[in-house]
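Enquirer: what's the 3D shape of this:
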Amino acid sequence: MLAAEAGVRPSTASGHLRKLTERGLLEVLATGRYRYYRLAGPDVARLVEVIGRLAPAQPVRSLREGTRAHALRLARRCYDHISGRLGVAVTDALREHGLLEGPDSAPDLANVSGDRLSVRVRDEVDYRVTEAGHDALAALGVVLPPKLGAVRCCIDWTEQRYHIAGPLGAAVLHAFDSAGWITPAPTHRALRVTEKGTAGLREHLSITWPPSNPTRLEPGRHR
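Expert: Just a heads-up that it's a prediction; the model follows:
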């Protein structure tokens, strides 16, 4: 299945998986005659996101590819937290409701000249859960880690805005999943917001989903 998704031969996919596993980027779990691969940890997930932001856009060659790319941009799972437009919308809503303190947007990367390190563009920033935020998040079923300090946020590679990650991001993903607000796509890491999730997002976070103006990728290109 992985080879078919990547458009390569099974032997090629097996070779790449073996190399990535040997170098500690992937973990493999053997169950019967099946082998399941996953990222080795959150550091690897962040690496994949950074590469996604820096990689050039790829051509869309079919309706299937375009549909999948659009689904990934709307909402996806980034290792242990939510990213895409949904992740950014949740982060913005938490800040706007006074539950989270931190920057309101990412740097304007379109106006950055030269490489991002030389101009001090920060890919990650720290937010903080407010006193009101602890109670409101608990009411949403979000189990906050004990002694939660700074909340890590990183730039979303499709939206170029911050979304919550780290322990709080993982707790929000778990809460949404447990409440039946989101379901995973069967073959890739896109997430689908359920009817229950649509109602919950509107009631608790004032988020209208799906977005009234969903961003469609330009024909022929996708991230």
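Enquirer: when you work out contacts or count neighbours from here on, use the C-alpha atoms and nothing else.
Expert: Will do.
Enquirer: quick one: residues contacting the most centrally placed residue in the chain.
Expert: Central residue of the chain (CA atoms, centre = their mean): S83, 2.3 Å from the mean position. S83 sits next to A75, R76, R77, D156, H163 when contact means CA atoms under 8 Å, 6 or more residues apart in numbering.
Enquirer: let's see it at 6 Å
Expert: Contact analysis of S83 by CA atoms under 6 Å, 6 or more residues apart in numbering lists A75, R76.
Enquirer: next, the structure of the following sequence, for comparison with the previous one:
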Amino acid sequence: MVTVAALARTAALVGDPTRAGMLAVLMDGRALTAAELARAANVTPQTASGHLAQLVEAGLLAVERQGRHRYHRLAAPAVARMLEGVMAVAAVPAAAPPRPTGPRDAALREARTCYDHLAGRLAVAMTDALVARGAVELGADGGALTPQGEVFLRGLGVDLDGAARGHRRRVFCRPCLDWSERRPHLAGTLGAALLATGLDRGWLRRSAGSRAVAVTPGGRLALAQAFGAEIFACACREA
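Expert: This is a model prediction of the structure:
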């Protein structure tokens, strides 16, 4: 059982702007060096080192050594879920009219990575399409792939066998509250496999230095054929 003190410590760690910035950069599932995270947070390497040590000690980050370099990544999908949840709460509009946001913010709302799966308007629309066609059943805390869904996703080339193997270590299928859409997109190893298929087939393309994901012209055609053209009602960017 989580104690109040432990909850407060975790909240304090995430609540620091520098540490929050580092955690947000890692939300796309990458592993980055301390120097890269220092640049992302706009702090000195020495300052970054102290913050990273605290995050590692608290179990929010994990460190991997490769050659001379040490790479930091989110310690578990649960950390990404926590951050996405905080983002959803932080995005609730204030009483005052919302300030206009720039193109980069718009791109993140349209399609982005949420740790190892797809998020944003496109992800929510794809999830809605999967539920509507009876491919996926989603509840408040979990989900399941139906037999029809297995046939459909295998036809798209999604590695369901790999997703099932990953299920031994984490949840296979579950809803994840989208911070910008306030509705669920697909997460778990199934959501990760769906994103991997989009990237491997060239339907989706990561944006350098950002969590934003763009849809390629070929991807727009393939995804519209598979999920229905209405998933692009959000006018997602093309790569």
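Enquirer: give the equivalent position in the first structure for G202 of the second structure.
Expert: By TM-score structural alignment, G202 of the second structure lines up with G180 in the first structure.
Enquirer: same question for H117 of the second structure.
Expert: Per TM-score structural alignment, H117 of the second structure is aligned with H81.
Enquirer: pull the number of nearby residues for that match.
Expert: Close neighbours of H81 of the first structure, defined as other CA atoms under 10 Å, add up to 21.
Enquirer: hmm, L173 and it touching each other?
Expert: Yes. Contact criterion CA atoms under 6 Å: H81 of the first structure and L173 qualify, at 5.4 Å.
Enquirer: for the second structure, what spans make up the strands?
Expert: 32-33, 61-66, 69-74, 112-114, 117-119, 136-138, 143-145, 174-177, 184-187, 204-206, 213-215 (DSSP state E).
Enquirer: how about a markdown table for those, with distance to L160 of the second structure added?
Expert: Shown next, in a markdown table, are the strands of the second structure (distance: least, CA to CA, whole Å):
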| stretch | distance to L160 of the second structure |
| --- | --- |
| strand 32-33 | 28 |
| strand 61-66 | 27 |
| strand 69-74 | 24 |
| strand 112-114 | 20 |
| strand 117-119 | 14 |
| strand 136-138 | 13 |
| strand 143-145 | 10 |
| strand 174-177 | 15 |
| strand 184-187 | 14 |
| strand 204-206 | 19 |
| strand 213-215 | 22 |
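Enquirer: and W203 of the second structure, how far is that from L195 of the second structure?
Expert: To L195 of the second structure, W203 of the second structure is 10 Å away according to CA to CA, to the nearest Å.
Enquirer: mind checking how far V28 of the first structure is from T194 of the first structure?
Expert: 30 Å.
Enquirer: with C154 of the first structure instead?
Expert: 26 Å.
Enquirer: who's more crowded, these two?
Expert: C154 (22 against 14).
Enquirer: the more buried one matches what in the second structure?
Expert: Per TM-score structural alignment, C154 of the first structure is aligned with C176.
Enquirer: ok, now which ones touch that match?
Expert: P184, H185, A187.
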